[in-house]
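sequence-free structure coming up:
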């Protein structure tokens, strides 16, 4: 009714307005009602309150976007989904000057929510098409042409948009000293730029950028209490906390050289030793790789929240083993990751 100018703001006096208790879809509806109803009492304050609630629920991690209330926002019986909320929020907030700087990130985050090139429901796809059309009209009205140039540390690379309309990736080595990255576009339109920095830095403490990891090792069979020996069997438990929903996530945990992960069904395996392994949470791997390097579990979808997995390994070699970090990463959004360093494992000869 408010969309077509037929809503009377006085009708709201009969209900209690508490948008902070509402699902995100209702907050977006409320924001649209307030925006389209000029005679609403305390209109400016109510609009500011709705914007603050939406901003507090938005969760940006690199190039991805989610909502802190996604678990309770999926109201399938009302044809409401979290992907639809992302598209509707982008569509509703695009004209607000306070959100001007956030709209490109919201558009990129909404596109990043697609799975196999589409959003989760038909309604969400309809809202998504409308949101992207409006975004293109507001931010990409002019076609990109000419040449783009990026330079750092005396090295420069250029891109001709006529021969590379989809853009390309520029790779630069780390400069020996502090340097400034300069990106210029000569021509029409305003192209988008995504900047990533990669560096091999020794990990000394846990790092979290979207995922938090806890790792514990418990003996299943141990020859000497308090120390590891060749032939011991260890139960490894990984607890992972995801800060937002994400598709295609991989968990990688290394094992000492020469060790073997049990449960593969190959020779010298032990089905008895793997009894008691637990998996917790609403996630299931689509593929699990148990190699001589470590365990890798691939998940098609990981929702916000915590989950845990366990596996069992046997120590087959003696010595001191230094291992790389345990890592969780979103495969198509690598800025969403979590790492923890692994302590040196010392294995004594069999007793």
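Thanks, I have the structure now. Just so you know, these numbers come straight off a predicted model, no measurement behind them. Numbering: from 1, shown residues only.

all contacts plus neighbour counts: C-alpha atoms, from now on.
Will do.

Residue 236: what's it in contact with?
Under the criterion of CA atoms under 8 Å, 6 or more residues apart in numbering, the contact partners of residue 236 comprise 215-218, 310-313.

can you redo the residues you listed as CSV with distance to residue 186, neighbour count and secondary structure?
As requested, those are arranged in CSV below (distance: CA to CA, whole Å; neighbours: other CA atoms under 10 Å; DSSP: H, G, I helix; E, B strand; the rest coil):
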residue, distance to residue 186, neighbour count, secondary structure
215, 51, 16, strand
216, 54, 10, strand
217, 57, 13, strand
218, 60, 12, strand
310, 54, 18, strand
311, 55, 21, strand
312, 58, 23, strand
313, 58, 25, strand
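
One more to weigh against that first structure:
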């Protein structure tokens, strides 16, 4: 189901034939898994504490949202079980999410569906950027820096956002602006093959043609972060790179780069916190 819906573009599939067959597949899914009309009561408990209930009668897109404050969650080792129960016929779908702010600025990498790494290097002279034994990056003031992100997707992902927070001392250089000037040609941003109905090509017989483009569909170079987006990301290893200038001397803590499925944020990954010294 997720795969079929994830391949839509602007709310529809590639052509009328695809629309028809996908709708037939969705109907078969519905007749198999959603045949029973919902008529049940759902309840939730956090440990021995009652968290709420909601009755679902008939077919509807209605959602019931319950928020539990962090103060109600147990601290320290151990914890309480979250228990969901259903009484009555029909299928219950649920999502459990957690919004939080870390207490420490020094974050380790996390892999919950993506692996993300970040590295800095001199765009014009390798000596402009070096990494110290303690992991800190030292950058020459005024130098142009290439920021290289590596993204690993172990399986197909949908509506992916890759976000890299900028060091406060770096300013991204947008090649689309005339004032930026000429940037180094090599950015190591991967390209991917794309197929569409058309003329037969080297991929074999059939009315398909192929071309290459960057793996992302859109990017933003903002004052405080750089973003890349794609609606479909096949499993594999991808790189994304951009160039920034070290404009402000100082020592800066840089939040980790992060990738996530925008409509399923529980599928995410992040790199580690970095320390950048510009002098």
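Noted; the coordinates are in hand. These numbers come from a predicted model, not from an experiment.

Overlay them and tell me the TM-score.
The pair, once superposed, lands on a TM-score of 0.71 when counted by TM-score structural alignment, normalised by the length of the second structure; 241 aligned residues with a CA RMSD of 3.2 Å.

how about the contacts of residue 236 of the first structure in TSV, adding distance to residue 348 of the first structure?
Formatted as TSV, the contacts of residue 236 of the first structure follow (distance: CA to CA, whole Å):
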residue	distance to residue 348 of the first structure
215	22
216	20
217	17
218	17
310	24
311	22
312	19
313	16
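
Return the closest of those residues with respect to residue 206 of the first structure.
Looking at the contacts of residue 236 of the first structure and their distance to residue 206 of the first structure, the nearest is residue 215, at 10.9 Å (CA to CA).

which one in the second structure is aligned with the closest one?
For residue 215 of the first structure, the aligned residue in the second structure is residue 118 (criterion: TM-score structural alignment).

Just give the number of residues close to the nearest residue to that match once chain neighbours are set aside.
The spatially closest residue to residue 118 of the second structure, leaving aside those adjacent along the chain, is residue 149, at 4.6 Å (CA to CA, 6 or more residues apart in numbering). Residue crowding around residue 149 of the second structure was assessed by other CA atoms under 10 Å; the count is 23.

I'd like the distance between residue 149 of the second structure and residue 256 of the second structure.
Between residue 149 of the second structure and residue 256 of the second structure the distance, using CA to CA, to the nearest Å, works out to 11 Å.

where along the second structure do the helices fall?
In the second structure, helices defined by DSSP state H lie at 2-6, 16-33, listed in chain order.

May I ask you to confirm that the match of residue 215 of the first structure is in contact with residue 255?
No - using CA atoms under 8 Å, residue 118 of the second structure makes no contact with residue 255, being 10.9 Å away.

related to what we said a few turns ago, report the contact partners of the residue nearest to residue 118 of the second structure.
Applying CA under 8 Å, 6+ apart, we find residue 149 of the second structure in contact with 116-119, 239-241.

Name the nearest of the residues you listed relative to residue 91 of the second structure.
Proximity of those to residue 91 of the second structure (CA to CA) peaks at residue 116, which lies at 35.8 Å.

burial count for that closest one?
Burial of residue 116 of the second structure, expressed as a neighbour count using other CA under 10 Å, amounts to 26.

ok, residue 56 of the first structure to residue 306 of the first structure distance?
For residue 56 of the first structure relative to residue 306 of the first structure (CA to CA), the value is 21 Å.

Settle it for me: which of these two has more neighbours?
The neighbour count for residue 56 of the first structure versus residue 306, taken as other CA under 10 Å, is higher for residue 306 (18 against 11).

you'd agree that one is up against residue 245?
No - using CA under 8 Å as the test, residue 306 of the first structure is too far from residue 245 to be in contact (11.1 Å).

got any residues that touch both of these two?
With contacts defined as CA under 8 Å, 6+ apart, no residue is adjacent to both residue 306 of the first structure and residue 245.

returning to what we had before: out of the helices of the second structure, which comes closest to residue 145 of the second structure?
helix 2-6 (35.7 Å).

Measure the mean distance from the closest one to the first structure post-superposition.
Taken over the aligned residues, the distance from helix 2-6 of the second structure to the first structure averages 4.6 Å (mean CA distance after the TM-score superposition for the first structure).

Other residues contacting that helix?
When contacts are defined by CA under 8 Å, 6+ apart, helix 2-6 of the second structure is touched by residues 22, 158-159, 231-232.

Strands - which of the residues you listed land there?
Residues from those lying in strands, with DSSP state E as the criterion: 158-159, 231-232.

Quick one: map residue 272 of the first structure onto the second structure.
Counting by TM-score structural alignment, residue 272 of the first structure corresponds to residue 182 in the second structure.

neighbours around the closest residue to that match other than its chain neighbours, how many?
Leaving aside its chain neighbours, residue 182 of the second structure sits nearest to residue 175 (7.5 Å; criterion: CA to CA, 6+ apart). The burial count assigned to residue 175 of the second structure is 14, neighbours taken as other CA under 10 Å.

ok, residue 175 of the second structure - contacts?
With contacts defined as CA under 8 Å, 6+ apart, residue 175 of the second structure is in contact with 181-183.
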